[in-house]
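> Provided below are the primary sequence and the corresponding predicted coordinates.
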Amino acid sequence: MSAKNMFLKPGFVRAPLQNGVGRYVCQLQRIVFKFCKSSGGSRGMRDFIEQDLVDFAKVNPGVVVYLKPRRHRSPVVVAEYLNGDRVWMSCHNKTHEEITKWIEVCRTQQGNNADTRLRKYQYTDHPSIQGPWTPFTFKDPELNTTVLPNTKFGANNRLPISATEQLRLMFEKQKLYEGDEIKTAE
C-alpha cells in the first residue's frame, strides 16, 4: 500500500441502489448557488441563474435548488448527493457555458469518490505480475489493421451450421424432390 492512501477514508465501490437496472435515480440531492449580486467574478453565475436555472429546476424536479446571494464573495456551487458526499466548486470568472457544463457534471455523477481509498473484498499476498485480463488479451494483432467484415476473422465461418439452417435446407430439398416427382407423373 502506498503512503498517500494512509489518510484517506476506506470505502467499497458500489452501484447505488443498482442504479440504472430498474429506473434511474438521480444521485444529486441538493445544489446551492452562492454568488455576489455586484461582483464581476460572479457574472457567469448570474447569467446562468437568469437564463438556465428555471429550466434546470423544471427538468430535474428531484433536485432541491438554493440561491444564496453573498456580498463581496467569490461564486461557489455546492452539490450534495444521496450518499452524503458534498462537492464544492469555485466558479470565479467562469463563463455561463462553463458553469452550465459543470452543473451537468454535478448532476450526472454520484458524488466525490476521489478522496476514498478503494477497498476490495478479495486480497492476495502475491498479485499477478501479468496484469488484468481483458477481452483483447489473446486477440490476433493482425485484427488491428484488417478491414472488416472479413471472412478470416468472422465468426460465421467457424461455427457449424445451425439447426434452423439444417431444417430450412431439408425443406428445400424436399420441395425440389416433390416437384420432380410431380413433373415425372404428368
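Great, that's in hand. Numbers count the residues shown, from 1 in each chain.
> only C-alpha atoms for contact and neighbour calcs from this point on.
Noted.
> doesn't Leu118 make contact with Val13?
Yes. If you go by C-alpha atoms under 8 Å, Val13 and Leu118 touch, sitting 6.7 Å apart.
> higher neighbour count, those two?
Leu118 (14 against 11; other C-alpha atoms under 10 Å).
> now the more buried one: which helix or strand?
strand 116-119 (DSSP states H and E).
> so how far is that strand off the chain centroid?
Averaging C-alpha positions (C-alpha atoms, centre = their mean, to the nearest Å) puts strand 116-119 20 Å from its chain's average.
> which residues does the top strand by length along the chain contact?
Determined from DSSP state E, the single longest strand within the chain is strand 28-35. Contact partners of strand 28-35, identified using C-alpha atoms under 8 Å, 6 or more residues apart in numbering, comprise 42, 45-46, 62-71, 73-82, 106-111.
> adding another structure so you can compare the two:
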Amino acid sequence: MSAKNMFLKPGFVRAPLQNGVGRYVCQLQRIVLKFCKSNGSSRGMRDFIEQDLVDFAKVNPGVVVYLKPRRHRGPVVVAEYLNGDRVWMSMSNKTHSEITKWVDVLRTQQGDNATTRLRKYQYTDYPSVQGPWTPFTHKLPELNTAELPDPAFGANNRLPMSATEQLRLMFEAQKLSGKSEDLKTAE
C-alpha cells in the first residue's frame, strides 16, 4: 500500500447496483452555484447562469439547483450526491463552455471516490506474484502483426475433425447418394 492511502478514509464502493437496468436514477441530488455579482473571475459563472441554467433545470428536474451570490469571493460549484458525497470545485476564471462541461461531468458521476481508499471484500495474505491475467497472457506475439484470417494461426488446422463434423459429412454424403439412387429409380 502506498503512503498516500493511509490518510484516506476507508470505504467500499457504494455504487447503486444495476442503475439504468430498469430505469436510470441520476445520482446528483443537489448543486449549489456560488458566485460574485461583480468579481471578474465569476464572469463565466454569471454567463452560465444567464444562458444555460434554466435549460439545465428543465432537463434535470430531479436535481435541486441553488444560487448563492457572495461578495468578493471566487465562483464555486458544490455537488451533493445520493450516497452522501460532496464534491467542491473552484470555477475561478473558467469560461462559460468550461463551466457547462464541468456541470455535466458532475451531473453524470456518482460521487467522489478519489477521497476514499477503496477496500475489497476479499483479502489474502499471499497475493499473486505472477501479475494479473489478461486475455492476451498466453497468446503468441506473432498475432500482433499478422493479417487475419491467417491459416497459420487458425485453430481448425491443428485439431482433428470433431464427431459432429464427421456426422454432418456422413449425412451429406448419404443424402447425395440417396438422391442419385432416387434419380436412377425415377428413370
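Everything's here; your move. This one's a predicted model, so the numbers in the text were calculated from it and none came from an experiment.
> with both chains overlaid, what TM-score comes out?
The TM-score (TM-score structural alignment, normalised by the length of the first structure) is 0.83; 185 aligned residues with a C-alpha RMSD of 2.6 Å.
> aligned against the second structure, show me the partner of Glu50 of the first structure.
Under the alignment by TM-score structural alignment, Glu50 of the first structure pairs with Glu50 in the second structure.
> quick one: average offset of the helix or strand where that match lies versus the first structure, please.
Secondary structure assigned from DSSP H and E places Glu50 of the second structure in helix 43-51. Superposing on the first structure and averaging over aligned pairs (mean C-alpha distance after the TM-score superposition for the first structure), helix 43-51 of the second structure comes out at 1.5 Å.
> relative to the whole chain's centre, how far out is the helix or strand that comes right after that helix?
Once the chain leaves helix 43-51 of the second structure, the next helix or strand it forms, by DSSP H and E, is helix 53-59. Relative to its chain's centre, helix 53-59 of the second structure lies at 25 Å (C-alpha atoms, centre = their mean).
> and the very next helix or strand once past helix 53-59 of the second structure with helix 43-51, angle?
Next along the chain after helix 53-59 of the second structure, taking DSSP H and E as the criterion, comes strand 64-69. Counting by axes from the mean of the first three to the mean of the last three C-alpha atoms, to 10 degrees, strand 64-69 of the second structure lies at 130 degrees to helix 43-51.
> have a look at how far, on average, strand 64-69 of the second structure is from the first structure.
Overall, strand 64-69 of the second structure averages 1.5 Å from its counterpart (mean C-alpha distance after the TM-score superposition for the first structure).
> ok, and what's touching that strand?
In contact with strand 64-69 of the second structure (C-alpha under 8 Å, 6+ apart) are residues Gln29, Arg30, Ile31, Val32, Leu33, Lys34, Phe35, Cys36, Lys37, Ala57.
> got the angle for the longest strand of the first structure vs helix 43-51?
Going by the same axes, to 10 degrees, strand 28-35 of the first structure makes 120 degrees with helix 43-51.
> mean deviation of strand 28-35 of the first structure from the second structure?
With the two structures superposed, strand 28-35 of the first structure lies on average 0.9 Å from its match in the second structure, counting by mean C-alpha distance after the TM-score superposition for the first structure.
> can you give me the helices for the second structure?
For the second structure, the helices defined by DSSP state H cover 43-51, 53-59, 96-108, 163-186.
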